[in-house]
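1. got a sequence here, can you model it:
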Amino acid sequence: MDKRQRILDFFLNHIKESVNLTQDEVELLYESIDIVELKRKECVLQPGQVSKHMRFVVTGSMRCYYLDLDSQEHTLQIGIEGWWINDLYSYLSGKESQMFVQAIEKTTLVQINSEALERLYVKIPALSTFFRIKIQNAYVSLQERMLEQMSIQVFDRYQKFIKEYRNIEQRIPQYMIASYLGVTPEFLSYLKKKHSM
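-> The predicted model follows:
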C-alpha cells in the first residue's frame, strides 16, 4: 500500500467513526481533498489571511496561536494525529484570521477547501452531518476550556492536558504547553517540581 492510500485510509476511518459513506461517496470525497506536507514551524494560516480549509492531522502535530500586543504567544489549540485544527472563527465568518496555524513537527495534513466542502454537503448529506458534529464538539470543547481556565487549578488542567494528549511532552516544547495552559514556562516548571513530576 502506498503512502497516499495509507493517508486516505486513516482519514476515511476517522470519518467512518461518525457516519457511513458509500463507495461512490468515498470516491467523491477523495477527489475533493488535498494532502499537504509541512516542515517543522511551517504555517498554513497567518494573521490577515482568511481560513478557507478544514484541516485534519494525519501525522505530526500542529498548533493554533496568536500574539498579543506584547508579542507573547497564546496557544488556543493543539492538534495531533486524528485531530482537526483550524481557526474556526475565520473559516465560519469569512473574516481575516488573527491566528497562526503552524506545524510543531513535520506534519501531514488532509485539507478540504470550503467551496469544495459546500458542494460535498449537497452530494453527500452524511458529510454535512459529520462536520456539524465536529463543529458542535469544537464549540463545546472551547467553552469547557474557558470554564476550566476560570475554575480549575493550573496543575489539574496540566494533568488533564497530558491525559488527553498522550506522550505529548516528548513532542512539544514546554513553553507551548505552558502557553496553552495560560501560564509562564517557569510557573509550569515550578508546579511540576512541586508535585514531583
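2. contacts, neighbours, all on C-alpha from now
-> Will do.
3. next, the contact list for the residue nearest the centre of the chain, please.
-> Residue closest to the average C-alpha location in the chain (Cα atoms, centre = their mean): Ile85, at 2.2 Å. Applying Cα atoms under 8 Å, 6 or more residues apart in numbering to Ile85 gives the contacts Met54, Arg55, Phe56, Val57, Met62, Arg63, Cys64, Gln77, Ile78, Gly79, Val101.
4. so the last one, which state does it fall into?
-> Put simply, Val101 is strand when judged by DSSP: H, G, I helix; E, B strand; the rest coil.
5. for stretch 28-45, measure first residue to last.
-> By Cα to Cα, to the nearest Å, the extent of stretch 28-45 from end to end equals 26 Å.
6. if you count neighbours, what's buried in stretch 27-41?
-> Leu29, Ile33, Ile35, Glu37, Leu38 (16 or more other Cα atoms under 10 Å).
7. looking at this structure, which helix is longest?
-> Longest helix in the chain by number of residues (criterion: DSSP state H): helix 125-151.
8. I have a second one here; can you model it like the first so I can compare?
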Amino acid sequence: MHQAFFDYLIKFGSEPLSEDQKALLRQVFLPSRLRKKQFLLQEGEQQKYFAFIVKGAMRMYMVDDKGIEHIVRLGVEGWWMGDRESWAMLTPSLYHIDAWENCDLLLITREDALNMMKQVPAFGEMARQLDERNNIANNRRLTSAISGNADKRYIDFCECYPELLQRFPQHIIASYLGVNKDTLSRVKRQHYRK
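-> Purely as a prediction, here's the structure:
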C-alpha cells in the first residue's frame, strides 16, 4: 500500500524519496481497510487520522434535522479524506465519513503529518500545494453555489471531476451539487441533447 503513496508523493518533490524517507513514511502511515458503508468518522468524534485513499471511494457528509444527507466531499484513489477542522482544531466533527466502496487507506495523525512536513521535503511541498488547491476548489464551489444554476454546477462538476461521475450514483452527485435528483436528471438530459 505504501508504494502507491510514494508514487503519489514523488510528483511533489524535486528529488526522488530516499530509503530513509520511505522508512519514516512507512512508520507513520498506518495501513487500514474499510468495508463499504463502514465509518472512518462519525459526527461528534474527533478526527484523529487523516486518510490517503489507496483504493476505493469515500464520502463526507452531514445529516440535517430532517434526516437528509448533504454531501460535502467525495474522494477516490489518490485523494485525501478527513475533516480538516476537527483534525486541526481537535474538536468534535460535524460530519460523517464513510466508505462508498471497499477502501484501502493509509492513515496519519496530525502530529506525524507535521513532523513529516519538516523531515520529508516532498511531503511538505505536497501539503502546501494541496492547501492551495483546496482553497481554490472551495472558493469555486462556494461561488458556484451562490451564483450558478444547476446546469452550470453540473457542467463544472463534469469538467473538474470526471472520474467521480463513474464512481458515485446520481443521488450522491445531486446532493454534492445541492440539487435534488430530479433536477439533476433534467439537467443531464438537457446537457446530453446539446
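9. TM-score for this pair?
-> Once superposed, the chains reach a TM-score of 0.90 (TM-score structural alignment, normalised by the length of the second structure), with 191 aligned residues with a Cα RMSD of 1.8 Å.
10. before we move on, the earlier item: what about the longest helix of the first structure, how far off from the second structure?
-> The superposed helix 125-151 of the first structure is, by mean Cα distance after the TM-score superposition for the first structure, a mean 1.9 Å from where its aligned residues fall in the second structure.
11. that helix: how far from the chain's middle?
-> A distance of 12 Å separates the centroid of the chain from that of helix 125-151 of the first structure, by Cα atoms, centre = their mean, to the nearest Å.
12. tell me the residues of the second structure aligned with the next helix or strand after that helix.
-> Per DSSP states H and E, the first helix or strand lying C-terminal to helix 125-151 of the first structure is helix 154-164. Using TM-score structural alignment, the residues of the second structure aligned to helix 154-164 of the first structure are 150-160.
13. if you count neighbours, what's buried in that stretch?
-> Applying 16+ other Cα under 10 Å to stretch 150-160 of the second structure flags Ala150, Asp151, Arg153, Tyr154, Asp156, Phe157 as buried.
14. equivalent analysis for stretch 5-15 of the second structure, please.
-> Neighbour counts over stretch 5-15 of the second structure (16+ other Cα under 10 Å) mark Phe5, Phe6, Leu9, Phe12 as buried.
15. circling back to that earlier point, what about the match of helix 154-164 of the first structure, how far off from the first structure?
-> Superposing on the first structure and averaging over aligned pairs (mean Cα distance after the TM-score superposition for the first structure), stretch 150-160 of the second structure comes out at 2.1 Å.
16. so what does Ile97 of the second structure match up with in the first structure?
-> Match for Ile97 of the second structure (TM-score structural alignment): Val101.
17. thought its match was touching Gln46?
-> Yes. Look at Val101 of the first structure against Gln46 with Cα atoms under 8 Å: they come within range, at 6.6 Å.
18. between these two, who's got more neighbours?
-> Comparing Val101 of the first structure with Gln46 by other Cα atoms under 10 Å, the one with more neighbours is Val101, at 26 against 19.
19. so the residue lying closest to that one once chain neighbours are set aside: helix, strand or coil?
-> Distances taken as Cα to Cα, 6 or more residues apart in numbering put Cys64 closest to Val101 of the first structure, at 4.4 Å, once the chain neighbours are dropped. Cys64 of the first structure carries the three-state label strand when classified by three-state DSSP.
20. if I look at Cys64 of the first structure, how far off is Ser90 of the first structure?
-> Distance from Cys64 of the first structure to Ser90 of the first structure, by Cα to Cα: 12 Å.
21. out of the buried residues of stretch 27-41 of the first structure, which is nearest to Lys106 of the first structure?
-> Leu38 (5.7 Å; Cα to Cα).
22. buried ones in the longest helix of the first structure?
-> Quick answer for helix 125-151 of the first structure (16+ other Cα under 10 Å): Ala126, Leu127, Ser128, Phe130, Phe131, Arg145.
23. also stretch 178-194 of the second structure?
-> For stretch 178-194 of the second structure, a neighbour-count test (16+ other Cα under 10 Å) marks Gly178, Val179, Asn180, Lys181, Leu184, Val187 as buried.
24. from these, which land in helices?
-> Lys181, Leu184, Val187.
25. Asn86 of the first structure -> the second structure?
-> Counting by TM-score structural alignment, Asn86 of the first structure corresponds to Gly82 in the second structure.
26. excluding its backbone neighbours, what's nearest its match?
-> In space, Gly82 of the second structure is closest to Phe50, 5.1 Å off (Cα to Cα, 6+ apart).
27. the one you found against Glu85, yeah?
-> No. The pair Phe50 of the second structure / Glu85 is not scored as a contact, 11.3 Å apart, by Cα under 8 Å.
28. more neighbours, those two?
-> Between Phe50 of the second structure and Glu85, Phe50 has the larger neighbour count (other Cα under 10 Å), namely 21 against 14.
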